[in-house]
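**Student:** Quick one, structure for this:
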Amino acid sequence: MSMEKGTKENPWELKTPPQSSEYEMYRAEKDGKDILVCTVGKTVLHYDYRCIADLHAMLVQHGDWMELGSADEGKPAKEGTVEAWGRSSENPIGGWYGLKKGFRGRFGMYLPPLLEELGLAEVEHNPRNNRMRVQL
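**Tutor:** Predicted coordinates for the structure are as follows:
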């Protein structure tokens, strides 16, 4: 039996870009939709699973480093950041990839390390103001 990464039994174990906090992510299904479950301490966030492929495609098109700009749902996201894209009406799903009201933000914190783990992106690991780009 293979222990595929990214399942509830064998989640991806990740660290935030500054390497200051650990969290887990795995693929699940909710209401017939593929989602990413992100567990940070006692907080559980959900993201639309297609955000992985969509974010990768956007980075390919962007072609350069992009600031992460992580922010909570209630705070505005800095223009031109991964966070702003993850909630923009201009992205492929036309809005938030985060699915749990009140916890839809932090896209720029929790998604980049997953793309790095999957070999799709490079992520900086500075104390703050990190950026990401497509894996070259």
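
**Student:** Please make it C-alpha for all contacts and neighbour counts, starting now.
**Tutor:** Will do.

**Student:** how about the nearest residue to Tyr49, chain neighbours excluded?
**Tutor:** Using Cα to Cα, 6 or more residues apart in numbering and skipping the chain neighbours, the partner closest in space to Tyr49 is Ile35 (4.3 Å).

**Student:** Let's compare: structure for the following, please.
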Amino acid sequence: MVKGNGTKDSPWQLQTPPGTSDYTIYKDDEKNVLVCTVGKTVLHYDPRCINDLHTMLKEHGDWMELGSADEQKPAKEGTVEAWGRWEKNPVGGWYGLKKGLRGRFGMYIPPLMEALGLAELEHNPKNNRMRAK
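**Tutor:** Reported below is the predicted structural model:
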């Protein structure tokens, strides 16, 4: 069971897929963004990513590698990270909204989807995958 209810006062408390870092996410309804805080770093994601990624994973029908990468590094083809920045996804590019910090989609959104009951997620030291529930 996930702690928090996704608001600024009670953000979801999550861990990265390998379980090595804690972070929080909440939905800022006024700004229509997901606010992800990792230590002192604050990232923003388009909240449509949750439903869009769930739909894509259902269509994909199998496990998909997460492939998390910083914005400045290329994403491995065929991964959740690559899809989260692909020009043919439903938003036409990046789900990350903060220039310079738009990457790591494959690290921080999958645990949220698992917590919301939308996906299954592996929790290995590296090379984790996810699939739609």
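
**Student:** contacting residues around the residue nearest to Tyr49 of structure 1?
**Tutor:** Residues near Ile35 of structure 1 by Cα atoms under 8 Å, 6 or more residues apart in numbering: Arg27, Ala28, Glu29, His46, Tyr47, Asp48, Tyr49, Arg50.

**Student:** rerun that using 10 Å as the cut-off
**Tutor:** When contacts are counted by Cα atoms under 10 Å, 6 or more residues apart in numbering, Ile35 of structure 1 is found next to 26-29, 45-51, 97-99.

**Student:** Likewise for Asp62 of structure 2?
**Tutor:** So Asp62 of structure 2 contacts Arg129, Met130, Arg131, Ala132 (Cα under 10 Å, 6+ apart).

**Student:** do you know how far the residue lying closest to Gly94 of structure 1 once chain neighbours are set aside is from Val60 of structure 1?
**Tutor:** Once flanking residues are discounted, Gly94 of structure 1 sits nearest to Ser88: 6.4 Å by Cα to Cα, 6+ apart. Using Cα to Cα, to the nearest Å, one gets 18 Å for the distance from Ser88 of structure 1 to Val60 of structure 1.

**Student:** Also Glu9 of structure 1?
**Tutor:** Glu9 of structure 1 is 31 Å from Val60 of structure 1, by Cα to Cα.

**Student:** between the two, which one's more packed in?
**Tutor:** Val60 (16 against 10; other Cα atoms under 10 Å).

**Student:** Do a quick rundown of the helices in structure 1.
**Tutor:** 51-62, 82-85, 107-117 (DSSP state H).
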